[in-house]
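In: What follows is a predicted structure for the sequence shown.
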Amino acid sequence: EEDADDLVRDFQDEYQGQYNDEEDFAYEIIEECYELPDFAKTYFDYEKFARDLFMCDYWFDDGFVFRAA
């Protein structure tokens, strides 16, 4: 059985931040995790990348992004 400390810890582990939409989050992931040259970023499909991220790994609710547990 989870206690309050476990719930807070789970929230802190899963909470990723607040974003305008799923694509905004995907853009930040690309900026932070990948070293794409500027010219390549103009060709990158952030919408499709976001769709893939939110299929299983993350969920979005009212501007908040969480990592799927």
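Out: Thanks, I have the structure now.

In: all contacts plus neighbour counts: C-alpha atoms, from now on.
Out: Noted.

In: surely residue 60 meets residue 53?
Out: No - with contact defined as CA atoms under 8 Å, residue 60 does not count as touching residue 53 (10.5 Å).

In: Now the helix or strand residue 11 falls within: buried residues?
Out: Per DSSP states H and E: residue 11 is located in helix 4-14. Buried positions in helix 4-14, judged by neighbour count with 16 or more other CA atoms under 10 Å: residue 14.

In: and the comparison structure, right after this:
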Amino acid sequence: MLQIERARLGGDCLWTGCLPSKALIAAAHAPDAANHSGRPTTLASSAAAFRTAMASVDRAIQTIAPVDST
């Protein structure tokens, strides 16, 4: 059976499921990991923290998409 993606290649796992959720979890842990490493950290507003986390998710998707969709 031949399957054809209706929208973007890569499917749910790449665009809305597995990869974005894992990247978001990693972004959420980053400030805590930095805090425990002894590096100075600053508290950001929730909106700024969300934008930073989502930018990390977008970078992960853009890194994987070219090789996942081939």
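Out: Nice, I can see it. Predicted model only: the values in this text are computed from it and were never measured.

In: TM value for the aligned chains?
Out: The TM-score (TM-score structural alignment, normalised by the length of the first structure) is 0.34; 40 aligned residues with a CA RMSD of 3.6 Å.

In: in the second structure, which helix has the most residues?
Out: Ranked by residue count under DSSP state H, the longest helix found in the second structure is helix 46-68.

In: got a list of contacts for that one?
Out: Helix 46-68 of the second structure is contacted from outside by 9, 10, 14, 15, 19, 20, 23, 24, 27, 28, using CA atoms under 8 Å, 6 or more residues apart in numbering.

In: For those residues, work out which two are farthest apart.
Out: Farthest apart among the contacts of helix 46-68 of the second structure by CA to CA are 9 and 28. That separation is 27.0 Å.

In: center of the first structure, which residue is that?
Out: When CA atoms, centre = their mean is applied to the first structure, the residue found nearest the centroid is residue 25 (5.0 Å).
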